[in-house]
Structures are given as structure tokens and as C-alpha cells.
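Asker: pasting the structure only:
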């Protein structure tokens, strides 16, 4: 499942990914493009790294860049961890930055997110769902990305205590949940659908 946010009125470039849930070690292709602003642009690719505050990301530059007519491609080789990518385009004094686009990990690494109750495919009342972060960090935040591309933190739709988020305001449709550390790391992700106070989730 790929989540994209797109508006013809948005001057920022949009990043499309070949698959948001690749198999471990698989390559993914990302394309950065403008909807309207065609012409010669210089594109640079970055990894988005969680900051310790403001639920925002710093940008770690990757080696790949290119110039072209409104679009540029990048191949992420051997994807094994959740990674967020950002594309920046510039032409003279005109600069635009895309929103982060995520490529999710199916693998549980030392940093992981756990759903309670834990049984895969179990249907439970939404009032009982909590998400816990585990791994090599003492400072966590639980994040959510909806199908419409809205990214938010647990404090907006749940209660965060230590490393656990209790969901109190579930979305009406599918969303992806994951953990971020203040030291700049991501966990694996879970894809959760709430329907009529019943939860369906798949560990991704």
C-alpha cells in the first residue's frame, strides 16, 4: 500500500515510490517530479532523519543528484529498514522540498513497534489497542500516516506514556503506525484498519 499526498496547487515536488512495502533487501525506485513546473531543474535526494523535538526531520544528503525536465529518479538498493526520503529541487533562486516519503520495513529489528493485543489478524475493540516501542532508546514517539498523507504524533490521537501509546481517537480508515527515536532511527511499521470499533491489523 502506497500513501501519496498530491495537489496540483502545491508547488513542491512529489515523490512516488515503486513499492512502499518491499521485500527485505529489495531495491526500490523513487521518482521526484513536478506537476506543473516543467523546465530544467537540479534535483538532490536526502534521507529524512527524526529530530529530537518538534516531530520534524533533518535531511541527510545522498550522493545521487540529476538535472532534468521536471523529474528525477533514484534507486534505493537493498532496503532493509524503514527509511524516509526527501527530494529537493532548485533552479536559480527557486527552491522546493518534497514531503517525506516512506519506504516501510517488514522486518523487526532491535527498534520495533508492537501492537497489543499481539495476535495477528485478531479482531478486538478499538478501545483496547496500544502501541509499544522497543529497542535501544529511552526517548520514543509513536507516529501515524493516514491514507491522505497526514502525518501526526500520538499526542494528537492518543495518550503517550513512557514508550507506549494508547489509541483513543482511531481514524476511520487504514493508517500506518511506527516508532521514531530521538537519536534518528525508525522502527518497523504496522498497517492498521479500524472499522466500526473493530481493529484489523497486519504486521508489516
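Answerer: Now that the structure is in, tell me what you want to look at. This is a predicted model, so every value here is computed, not measured. Numbers count the residues shown, from 1 in each chain.
Asker: contacts and neighbour counts: CA atoms only from here.
Answerer: Will do.
Asker: tell me which residues of the biggest strand by length in the chain are tucked away?
Answerer: Longest strand in the chain, counting residues (DSSP state E): strand 57-69. Under the neighbour-count criterion of 16 or more other CA atoms under 10 Å, strand 57-69 has 57, 59, 61, 65, 67 buried.
Asker: could you dump those residues to CSV with distance to residue 198?
Answerer: Shown next, in CSV, are these (distance: CA to CA, whole Å):
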residue, distance to residue 198
57, 33
59, 38
61, 42
65, 45
67, 48
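Asker: for these, which one is nearest residue 94?
Answerer: Nearest to residue 94 among those, counting by CA to CA, is residue 67 at 14.3 Å.
Asker: could you report the distance from that closest one to residue 114?
Answerer: 42 Å (CA to CA, to the nearest Å).
Asker: can you check residue 152 too?
Answerer: Distance check for residue 152 against residue 114: by CA to CA, it reads 18 Å.
Asker: likewise for residue 145?
Answerer: 17 Å.
Asker: surely residue 57 meets residue 49?
Answerer: Yes: counting by CA atoms under 8 Å, residue 57 does reach residue 49; the two are 5.0 Å apart.
Asker: next one for the comparison:
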């Protein structure tokens, strides 16, 4: 159900410094409802109950706002992966935890996740780079424990596992797994996928 514009009482709060955060939050809501093709700054302004000029105080254009939202999304994504990596000292369990965190983030932040991995600007690319590191570090630990083949370049292994996770995330989000009767809990999806690579 489309959300209604904000009340006039909220406008004063935006005027006194909360507008940028409100724009990013509102953009998340609108992307979830309408997708990227249905998103515009003028529609966002109406959604928030502010003037159509108000978003331009913080963002040069629609792409600038979406890029800022993607950077914010990557920060949250990286934090989720870091928490997963720190959740266990067991090398195999750490791989699984990272995989589950990946799929859960994709499912819980579907609209933002989709635009994060679209062809965005350099700032978004740079924000995304560090999110690859927890998986590489987990693979190095798994190789040292003989859970993964030690002779393989860890970044190559990380690329393969990342691509597997991303494929599961996209197929799950688009309903492809469910249509084939192959949908499952994130833990089960990760366990079956990673079992092909681990010893």
C-alpha cells in the first residue's frame, strides 16, 4: 500500500536539519513500493510533504540521492558481514555465517540491495570494495584449517562463493527459486552451496 505524505507537523523538523536523513529514509520506502523506475525527487518531496525544491538542498539530482543511499547501504551491508565474521572462531562456521548474513541482508533490504549492485558511480564502487574483505579473510582462515583447498588463490575462491551467494540472493528475491520449488531457509541454501567447495 503506498504511504501517505507526511503531516505539516513533520515539515518543521525537516527544516531544522533532519531533511537529508528523511530523504534517504523516504527513498528507501519509495524504492520498495515503486522500484527505481518509479522513483523521482518530486515524488519523494510529495511523499515527505516538503517543497519540490527541498531535496536539491542536499542532493544535486536523483542519481546523487540514489548514490548516497547505495553508499549508506554498503556501510550497513559491511557492518552485517563484519558481525557475522566475528560471531564464531570456527573457520567453516564463519563461512556459513557470512553467507547467511549476505542472503538475509538481500532479503531484508531488497530494493536498496538491487540498486547497490547496479552500475552506479565511483563513490558507490569504492563504498562496496571493503565488503569483499570479510569473505577473503574467512577463506584464508578456512584454507589454513584445510576446510578449503589451500593452493587456490583466496580471491578466486571468494569470487566464486560471492557469485554463488549473489545468484541465490537475486533468484530468491525475484521468486525464481520458489517457482522451481527450490526455495529454502538461508542456512540451508548456504550449507548446500558451500558444501560444493568445502572439504
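Answerer: Now that the structure is in, tell me what you want to look at. Quick caveat: nothing in here was measured; it's all calculated off a predicted structure.
Asker: so after superposing, what's the score?
Answerer: The TM-score (TM-score structural alignment, normalised by the length of structure 2) is 0.25; 85 aligned residues with a CA RMSD of 5.9 Å.
Asker: returning to that earlier point: more neighbours: residue 152 and residue 114 of structure 1, which one.
Answerer: Using other CA atoms under 10 Å as the criterion, residue 152 of structure 1 and residue 114 rank with residue 114 on top: 21 against 15.
Asker: host element of that one?
Answerer: Using DSSP states H and E, the element containing residue 114 of structure 1 is strand 112-116.
Asker: what is that strand packed up against?
Answerer: Judged by 3 or more CA pairs under 8 Å, 6 or more residues apart in numbering; DSSP states H and E, strand 112-116 of structure 1 is in contact with strand 130-134, strand 175-181, strand 186-195.
Asker: out of the ones you listed, which one sits most buried?
Answerer: Highest mean neighbour count of those: strand 175-181, a mean of 24 (counted as mean count of other CA atoms under 10 Å).
Asker: so what does it touch, helix or strand wise?
Answerer: strand 112-116, strand 140-146, strand 186-195.
Asker: make a markdown table from these and add distance to residue 79 of structure 1 to it.
Answerer: Listed next are those as a markdown table, based on distance: least, CA to CA, whole Å:
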| stretch | distance to residue 79 of structure 1 |
| --- | --- |
| strand 112-116 | 16 |
| strand 140-146 | 20 |
| strand 186-195 | 12 |
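Asker: out of these, which comes closest to residue 89 of structure 1?
Answerer: Across those, residue 89 of structure 1 has its closest neighbour in strand 140-146 (24.1 Å, CA to CA).
Asker: what's the angle between the closest one and strand 175-181?
Answerer: 150 degrees (axes from the mean of the first three to the mean of the last three CA atoms, to 10 degrees).
Asker: residue 173 of structure 2 - nearest residue in space that isn't next to it in sequence?
Answerer: Leaving aside its sequence neighbours, residue 173 of structure 2 sits nearest to residue 107 (CA to CA, 6 or more residues apart in numbering; 6.6 Å).
Asker: now residue 17 of structure 1
Answerer: Closest to residue 17 of structure 1 by CA to CA, 6+ apart is residue 30, at 4.4 Å.
Asker: host element of the one you found?
Answerer: strand 26-33.
Asker: next structured bit after that strand?
Answerer: Sequence order places strand 40-50 as the next helix or strand after strand 26-33 of structure 1, per DSSP H and E.
Asker: and that following strand with strand 175-181, angle?
Answerer: If you take the same axes, to 10 degrees, strand 40-50 of structure 1 sits at 70 degrees to strand 175-181.
Asker: check contacts around residue 73 of structure 1.
Answerer: 29-32 (CA atoms under 8 Å, 6 or more residues apart in numbering).
Asker: can you do 10 Å?
Answerer: 15-17, 29-33, 43, 45, 64-66, 87 (CA atoms under 10 Å, 6 or more residues apart in numbering).
Asker: out of these, which is most surrounded?
Answerer: Busiest of the contacts of residue 73 of structure 1 [other CA under 10 Å] is residue 87, holding 30 neighbours.
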